[in-house]
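K.L.:
pasting the structure only:
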């Protein structure tokens, strides 16, 4: 499919790993098949049979046990250079000297206090 040999020769000469070459080959072949990775909106159906939040009865101990196993994952944004900032967007002041990072930590501390569990926080940079 296509002429991948030229790409492979150049990548081998540049010391690219076999795993990276295989990944590039797979993506290259998908491109040749006109695969875009896009899912057309027409092919998506609404989820069926979802239970509403209000219908879920709290189980107290079970909730705390599950919460103690959970990790809250927050996307920590990135540098604010595209916005003309000199530092990370998470350090932007929200109000009264509190920045986004402070707000995230406060939310976790509040959740820990209310649930009595040691909920973990993972920041994705």
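P.N.:
Received, thanks. Keep in mind that this is a model prediction, so the values were computed, not measured.
K.L.:
Every contact and neighbour count from this point should use C-alpha atoms.
P.N.:
Fine.
K.L.:
Give me the spatial nearest neighbour of residue 93, chain neighbours excluded.
P.N.:
residue 99 (4.1 Å; Cα to Cα, 6 or more residues apart in numbering).
K.L.:
contacts for stretch 103-119?
P.N.:
64, 65, 67, 68, 69, 70, 71, 72, 120, 121 (Cα atoms under 8 Å, 6 or more residues apart in numbering).
K.L.:
what about residue 72, which helix or strand?
P.N.:
Using DSSP states H and E, residue 72 sits within strand 71-75.
K.L.:
Count the residues that sit near residue 75.
P.N.:
10 (other Cα atoms under 10 Å).
K.L.:
all strands of this structure, in order?
P.N.:
71-75, 93-95, 98-99, 120-124 (DSSP state E).
K.L.:
how close does residue 72 sit to residue 108?
P.N.:
The gap separating residue 72 from residue 108 is 8 Å, by Cα to Cα, to the nearest Å.
K.L.:
Pick out whichever of these two has more residues nearby.
P.N.:
With neighbours defined as other Cα under 10 Å, residue 72 and residue 108 compare such that residue 108 has more, 16 against 12.
K.L.:
Got another one to weigh against that:
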């Protein structure tokens, strides 16, 4: 959770645009990503769904359910898949911009997803051995 919260304070990515410092704020993406389908950005919405899946996997894990591992793995795959995107929708009219670079906010966010998956996996292995 510390990595996830830390990621909110850094830019997620830079885009090519008129302004050489065009970037996307991580906290805006995290809290308002559910609105992406309203502008037609369905694929970024699916990737944003890694956030509620992440939280749901924590809840399942705390309840002792193995499904928490599968949900965290799904969230990790969704998060990593953003790195494969070359463009992202940047305007309500459907305009897109090329992603120039992935920044610390994105890297911390993906790290939080992966660390959770590894942690739950290790926890499940330890519980199976007992």
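P.N.:
Received it, and whenever you're ready, just let me know what you need. What you are looking at is a predicted structure, and each value in this text was computed from that prediction instead of being measured.
K.L.:
Can you give me the TM-score here?
P.N.:
The TM-score (TM-score structural alignment, normalised by the length of structure 1) is 0.30; 58 aligned residues with a Cα RMSD of 3.9 Å.
K.L.:
how about residue 98 of structure 2, secondary structure?
P.N.:
strand (DSSP: H, G, I helix; E, B strand; the rest coil).
K.L.:
Wait, it touches residue 23, no?
P.N.:
No: in this structure, residue 98 of structure 2 is not within contact of residue 23 by Cα atoms under 8 Å, at 11.3 Å.
K.L.:
contacting residues for residue 61 of structure 2?
P.N.:
67, 68, 69, 120 are the contacts of residue 61 of structure 2 under Cα under 8 Å, 6+ apart.
K.L.:
Pull the number of nearby residues for the last one.
P.N.:
Going back to what we said before, that points to residue 120 of structure 2. Neighbour tally, residue 120 of structure 2, other Cα under 10 Å: 21.
K.L.:
any idea which helix is longest in structure 2?
P.N.:
In structure 2, taking DSSP state H as the definition, the longest helix is helix 104-129.
K.L.:
Next, the buried residues of it.
P.N.:
Burial within helix 104-129 of structure 2, assessed by neighbour count using 16 or more other Cα atoms under 10 Å, is assigned to 104-117, 120-121, 124.
K.L.:
can you tell me the helix or strand for the residue most central in space within structure 2?
P.N.:
Taking Cα atoms, centre = their mean, the centroid of structure 2 lies closest to residue 79, which sits 4.3 Å from it. Applying DSSP H and E as the criterion places residue 79 of structure 2 in helix 67-81.
K.L.:
Return the list of helices and strands in contact with the very next helix or strand once past that helix.
P.N.:
Per DSSP H and E, the first helix or strand lying C-terminal to helix 67-81 of structure 2 is strand 87-89. With contacts defined as 3 or more Cα pairs under 8 Å, 6 or more residues apart in numbering; DSSP states H and E, the packing partners of strand 87-89 of structure 2 are strand 96-102.
K.L.:
coming back round to it: out of the contacts of residue 61 of structure 2, which are buried?
P.N.:
Among the contacts of residue 61 of structure 2, those classed as buried by 16+ other Cα under 10 Å are 68, 69, 120.
K.L.:
ok, the nearest residue to the first one once chain neighbours are set aside - contacts?
P.N.:
In space, not counting the residues next to it along the chain, residue 68 of structure 2 is nearest to residue 57; the distance is 4.2 Å by Cα to Cα, 6+ apart. The neighbourhood of residue 57 of structure 2, defined by Cα under 8 Å, 6+ apart, consists of 67, 68, 69, 70, 71, 72.
K.L.:
quick revisit: adding distance to residue 20 of structure 1, write the strands of structure 1 out as CSV.
P.N.:
Listed next are those as CSV, based on distance: least, Cα to Cα, whole Å:
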stretch, distance to residue 20 of structure 1
strand 71-75, 26
strand 93-95, 41
strand 98-99, 39
strand 120-124, 24
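K.L.:
No further queries at this time; thank you.
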